[in-house]
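Asks: Based on what follows, work out the 3D shape:
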Amino acid sequence: MSGLLVFDKIISDRGSRYAVSGGAARDRDGVAALLDELRGRGRFAKATHHSWAAILSGEPAFSDDGEKGAGGLILQMIERAGLADHVVIVTRWYGGKHLGGDRFRHVADAVRHYLAEMGQRA
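Replies: Sure thing, here's the model as predicted:
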């Protein structure tokens, strides 16, 4: 049974769509396995970005995956929430229109959604 939790179609703005996912990960191999699983799920394979962050054995790790600044924002939020050995992934399908600073608000809202589902506070 998979440890990947997926909350799809949670945000839509000007054609861009967002989902948030995550699961337990103790190291970068665990993160890679969850990312591979996510990318293997139908439409997630065609997403534009899978930005993620985790605190692995006390060390921060993140990737913007082309969405500059997104991984760092996710990391800040999970550090504040005290969520360790767990990866949070924000997926975006680009809709053809630039969102400017709103994209950071959407990433933050997606992480808040995930943390709330996990019983954590952002």
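Asks: all contacts plus neighbour counts: C-alpha atoms, from now on.
Replies: OK.
Asks: if I look at Gly23, how far off is Gly96?
Replies: 30 Å (CA to CA, to the nearest Å).
Asks: For the comparison step, fold the sequence that follows:
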Amino acid sequence: MSDLIRLGVILTDRGSKYAVTGARVTSRSEVDAVLTELKQDRAYAKATHNTWAAVLPQGALKADDGESGAGIVILRMMERAEMSDHVIIVTRWYGGKKLGGDRFRRVQDAVRAYFDDRGIGH
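Replies: Okay, the predicted model is just below:
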């Protein structure tokens, strides 16, 4: 299977918890395999959202998984960092309070933490 880079829960905001995970991928089928592998962990399978983006040789892909607009946030950050052949997944466990626009800032914070862990400029 893929080599998941799982940072776990890296921040909380008003009860919502955010985690970030990534892996090297070169195809949609590899993205799907990474998502399947991640969701074998019941905590991730039960998460409210597993939002992701991937930059592949054949183009960019993203999915909001119910967190409207979050996939494009991840994708834009990956493109700015010139990160390719990779998928980044931001997982959110909803804490009961709506975050409004702050939810996008938390997604950005999660992606930045992943970049920092990987030594990638952003």
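Asks: quick one, which of Gly23 and Gly96 of the first structure is more surrounded?
Replies: A direct count of neighbours by other CA atoms under 10 Å for Gly23 of the first structure and Gly96 places Gly23 higher, at 20 against 9.
Asks: Which residue of the second structure is paired with Arg92 of the first structure in the alignment?
Replies: Matched to the second structure by TM-score structural alignment, Arg92 of the first structure sits across from Arg92.
Asks: Name the helix or strand for the nearest residue to its match once chain neighbours are set aside, please.
Replies: Among residues not flanking Arg92 of the second structure along the chain, Tyr18 sits closest, at 4.7 Å (CA to CA, 6 or more residues apart in numbering). Using DSSP states H and E, the element containing Tyr18 of the second structure is strand 16-24.
Asks: what's the closest non-adjacent residue to the equivalent of Arg80 of the first structure over in the second structure?
Replies: Pairing criterion TM-score structural alignment: the partner of Arg80 of the first structure within the second structure is identified as Arg80. Once flanking residues are discounted, Arg80 of the second structure sits nearest to His122: 7.0 Å by CA to CA, 6+ apart.
Asks: so who does that neighbour touch?
Replies: For His122 of the second structure, the contacting residues are 77, 80-81, 112, 115, by CA atoms under 8 Å, 6 or more residues apart in numbering.
Asks: Mind reading off the mean deviation between the strand holding Tyr18 of the second structure and the first structure?
Replies: Here strand 16-24 of the second structure, set against the first structure after superposition, deviates by a mean of 0.3 Å using mean CA distance after the TM-score superposition for the first structure.
Asks: Would you map the helices across the second structure?
Replies: Ranges of helices in the second structure, per DSSP state H, are 28-39, 42-45, 70-80, 102-118.
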